[in-house]
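>>> Sequence first, predicted coordinates after that:
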Amino acid sequence: MDKDASVMDRPIIYAGAVPFDTDLLRLGRYAKEGLGRFAEMLVGSQTIMASGLICQMSDSDLSVTIGRGAIMAPDALDATHIGGISAGLDADFSITQVLFYSDAPQTLTIPLTGVDITVYAVCRVQDDTLDVLPFYNAGKPDQTMAGPDNRGKALPIRRTGRISFAAGVSAPSAAGAIIVPLYVMSIPAGIGTLSSIVPRQSGVFLPALPELATMSFAQQISQPQALCVASQILTIPEWARQVELRVIGGGGGGASSNALTPEVGSFSGGGGGAGGDCWGIYSVDPARNASLSVTVGQGGAAGQRGGPSFVTYDGTPFLTSDGGGSAYFAAAQMALGGDGGGTGGGTLWNQTGGGGSDGQNGTVVFAGNGANGPWGGGGKAGYLLGANATRYGAGGGGAYSTRVAGQAAAGGRGYQGLVIYRFLH
C-alpha cells in the first residue's frame, strides 16, 4: 500500500486525467483491508471461522463431498506484487482477516481405512482467470495490441482467495497456504463405503454473529455467581471482558471480660464491628493477563480487628473492604463496640460495615452484641464467653462476667470475609 495510506483512503481520479493502473489496484486493496479490519472488530484478529462447507459421506465408495462455503482467516494483505511487472503495487505483508471461498462442491477420496482421517481446507491466494487483454499501442495510437507484446499473451485478471481440500492422517504440505482442519472421521478397517461414518466438526465452525450475540447475552445473565471463601488466584476465561465482584471484609472480634461485677472493673465487653461491603463491575483482558488475585480477610479473634478482603488485577486493586474493628475497653468501666470496616473502589456501592454494640458504661451494662454482616450472624453477648459470629463479615459478641476475678472470659470471634464473583462477556 502507498506510504501513509489507511484503510479508509480512496484514490481521486480527475476528468481528463490519464488514469494509472495503480489507481484501480489501490481501490481493490483498500476495499480488502477495510473489510478485513471490520471483520477483526467483529470476531477478533486471530479468529479462523468457517461457514457452509457441509461434509457429505458417500454411500457407494470411500469419498466425501465438501459443499460450497467460505473460510475467514488472518493472512497477508498481498503476499506478492500485484499488477504489471513494471508498474502495479508492491507486496504488502500487513496481516488482516481474509476471505477464502469454494463456489462449487468438491469430492475427494479417503486414502486409508483403519485410522482417523482429517479433512483439511487448503486456503491460498492465487491469480487466475487468464485473458488476452487489449493494450495501448504508443507507436500506432489508432490500433490496439493483443497482449502487452502483441503476441496474444494471456494474463491473469483476478486475484482471489480459493479453497481446495485434502484428506489424510496429517496436515498436507502447501507452501504459502493456510491449512485449516475441518472434519475428523474414524474409518474402520476394511469398509467399502462411508455411509455409516459421522464426521466430527472442528472448532472453526463457529456460530453466526446473531447467534454469538444471543449466546453472549445469555451468558451474561445466566453465568452463576461463585464464592471465594479463601484467598486464591482465579483464572479468567478467554471469552470474559468484565468481572462482577462483591467484596466483604472479615468481622471484628468481641471484647473479653475480666471482672465478676460491673462495680469492680471490665465486666461486660462490647461487640465486634462488621466488615465493609463493596460491589462493582470491572474490565479485564485475559489475552494480556488471565489471573485475578483474590484475598479473603479472616475474622478477628477476641480483641482483634477482622482482616481486609480485596481483589487485585495486573498489580492494581479493583476494590477493597476493610475488616470490622474489634471491641475494646477504653477505660476500666467503658466498653466500646468495634467500628465497621470501610470500603473503596466499588462502582455500584461502597457500604461501611455496622458497628458493634457497646458493652458497659460505668455500672450501666449493655448487651455487647456483634454487628450483623450482610446476611446477619452477629455474635451475641455471652455469659463467660462471647458468641462467635456465624455469617460472612459479622462481628463477634462480647463476654460478660468471669468465674474468678481477674480471669479473662473471651469475647467471640468475628466471621471471615467473602468475595463473590461472576465473569461477564
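In hand now; what should we look at? Numbers count the residues shown, from 1 in each chain.

>>> only C-alpha atoms for contact and neighbour calcs from this point on.
Fine.

>>> quick one: secondary structure of Glu40?
The assignment at Glu40 comes out as helix when based on DSSP: H, G, I helix; E, B strand; the rest coil.

>>> and the spatially closest residue to it that is not a sequence neighbour, how many residues sit next to it?
Excluding its sequence neighbours, the residue lying closest to Glu40 (Cα to Cα, 6 or more residues apart in numbering) is Gln97, at 6.4 Å. Neighbours of Gln97 under the rule other Cα atoms under 10 Å: 27.

>>> here's the one I want to compare it with:
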Amino acid sequence: MDRNIVYPGSIPLDTDLLSINRNTMIAIGFLAQAALGTNAVADGLACQPTSPPSMNVTVGPGSLTQFGPIDLLAYGSIAADSIGSVVKMGINTGTSSFTLVAPTSSGQAINYLIEASFLESDTNPLALPYYNASNPAQSFSGPGNSGVAQNTLRAQTVQFQLKAGSPANSGSQATPAADAGWIALYQITVAFGQTQVTATNIAVIPTAPFLPWKLPSLRPGVASGVQSFSVSGDFIVPAGVTQAEVEVWGAGSGSYASVSGLPSGGGAGGGYARKLVTGLIPGQSIPVVIGAGGAAGTTTGALPGPGGTSNFGQFVSATGGSLNYLSTPIAPENGATPPGVGVGGDVNFNGSAGQAGILNQGGMGGAAPFGGTQNSGGVGNTGYFPGGGASGAGTGASGNTAFNGGAGSGGLVVVRW
C-alpha cells in the first residue's frame, strides 16, 4: 500500500488527503480481491415483506462488490485512472422499499425481479470556504467567491431496480432477465387478487452471488478432521463444527458361480455421492450406515447378493450394485446391472455394470467411481474396495470346471471437516 510522505514546514496540498483516500481504497480492494476474487459478491441486502404485511417489500442494509476502473472521473485534483482496476464495495446502511402490483386478470400471476449494481457517484454539494489572499480574514464562498457548490463525497453504494415481468396464467409466468451490468438477486411472485406479500412469495435467484459463509463459521486449515467409516456407526459432530464434506460409496454386488462351459459375469459397482452438509450442531449424533458387499454365489447353489446402500443420516446416500435379472445359476454369463447411483449429493456418480463372462474368463467386476476392475479364470475375486463389484468366476484352463463366484466389496463413508 502506497503512503504519502510529508515534511515539517511544507505547505499541505489537497492531494495529500485525496491520495490517502485513493491508496486506502486500492489496498482494501486488493485485499477483497485476494479473499473473494473479482466476481461480484453480495452480503446482507435481505429482501423481506413489510410488517404488517402489505404490497411493499424492503431490501435491507448490505454490500455488493464490483471489479472495475480505479476512477473513471477525476478525483478532486487527482486525474482519472481508467486503466488500473480494483475491487470496489458499494455499501448501503439503510433500507430500500419497492411497491408491487397484482395482475388485474383472474387466474394470472406476475414475477418481479429485484436487480442490483454497484454505483459510484459524487454527491453532498457544499459552497466551500476558500482562501482570500487579498483579505485572509474574510474567506471566499466557493471558488473565486462564486458561491458555487462543489461535491464533497464520492459515494459507493448499491442501487436497485424493480423489473416487472408479463402477467400470465399462474405457473407459466416468467421472471425477467437482469439488465446488462446488473445482478439478479430476488424473484417476487404476485397473484391476482393478492393484497399482501409474504415471505413465501420471495425467492433468491439461484445465481445470486450472496456470500455463502462468514469467517467465524470456518475451521482453520483444510480438512482439519477426517473420519472414515467402513462399518456402520455414528458420527458425533465435533465442537465448533457446523459443516462437513461427506463422501459416500455404495457396496458392490457379488457374482454367480460358473458352470461347466459358462463363466459368470461380474458384479455391479456401487454408486458415489459427495455433499457439503451444512447446519450441523456440535454434539449432534448422525447415524452412518455402510452397505454390505453382495454375497458370492457358490457351486452348491447359493445365490449371489446385491450390494447394500450406504448413507450419512438423511443427508446423502449411495445405492449398491444390483444383479442382472437375466442371469441364473445355470446361465450366469451376463454381467450384473444396473450399478449403484449417488443420491442427494452436490456431486452424484453411477458405478459401472459388471461385464459378461467370455471364453473361460469370468467377467470383470463393475467399479464404484474411483475404483478398479478385475477378472478371473477361476474363483471370482472380491470386488475392489470401496464398492467394487466382484469379478465373475472362470471355468479353468479346460473351460469345464465350475468355480465359486466372488463377493462384492463393502461401501465406505468419509467425513471431512
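The structure has been received and is ready for your questions. None of these values were measured; they are calculated from a predicted model.

>>> re the thing from before, which of the helices or strands spans the residue nearest to Glu40 of structure 1?
According to DSSP states H and E, Gln97 of structure 1 maps onto strand 92-102.

>>> So which elements touch that strand?
Strand 92-102 of structure 1 makes packing contacts with helix 21-43, strand 69-78, strand 115-131, strand 155-168 when contacts are defined by 3 or more Cα pairs under 8 Å, 6 or more residues apart in numbering; DSSP states H and E.

>>> Which residues are in contact with the residue nearest to Glu40 of structure 1?
Applying Cα atoms under 8 Å, 6 or more residues apart in numbering, we find Gln97 of structure 1 in contact with 33, 35-37, 39-40, 45, 72-75.

>>> circling back: ok and the strand holding Gln97 of structure 1 relative to strand 69-78, angle-wise?
160 degrees (axes from the mean of the first three to the mean of the last three Cα atoms, to 10 degrees).

>>> ok, and for the following helix or strand past strand 92-102 of structure 1, which residues are buried?
The helix or strand immediately downstream of strand 92-102 of structure 1 is strand 106-109, counting by DSSP H and E. Buried residues in strand 106-109 of structure 1, counting neighbours by 16 or more other Cα atoms under 10 Å, are found at 106-107.

>>> same thing with stretch 112-126 of structure 1?
Buried-residue list, stretch 112-126 of structure 1, by 16+ other Cα under 10 Å: 112, 117-125.

>>> which residues are contacting it?
Applying Cα under 8 Å, 6+ apart, the contact partners of stretch 112-126 of structure 1 are 100, 110, 159-172, 174, 176-191.

>>> Return a selection command, for use in PyMOL, containing the buried ones of those residues.
Buried residues among the contacts of stretch 112-126 of structure 1 (16+ other Cα under 10 Å), as a PyMOL selection:
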select buried, resi 100+110+161+162+163+164+165+166+167+168+171+178+179+180+181+182+183+184+185+187
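
>>> ok, back up a step: could you dump the buried residues of stretch 112-126 of structure 1 to JSON lines with distance to Gly324 of structure 1?
Shown next, in JSON lines, are the buried residues of stretch 112-126 of structure 1 (distance: Cα to Cα, whole Å):
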{"residue": "Leu112", "distance to Gly324 of structure 1": "70"}
{"residue": "Ile117", "distance to Gly324 of structure 1": "63"}
{"residue": "Thr118", "distance to Gly324 of structure 1": "61"}
{"residue": "Val119", "distance to Gly324 of structure 1": "62"}
{"residue": "Tyr120", "distance to Gly324 of structure 1": "61"}
{"residue": "Ala121", "distance to Gly324 of structure 1": "62"}
{"residue": "Val122", "distance to Gly324 of structure 1": "63"}
{"residue": "Cys123", "distance to Gly324 of structure 1": "62"}
{"residue": "Arg124", "distance to Gly324 of structure 1": "64"}
{"residue": "Val125", "distance to Gly324 of structure 1": "66"}
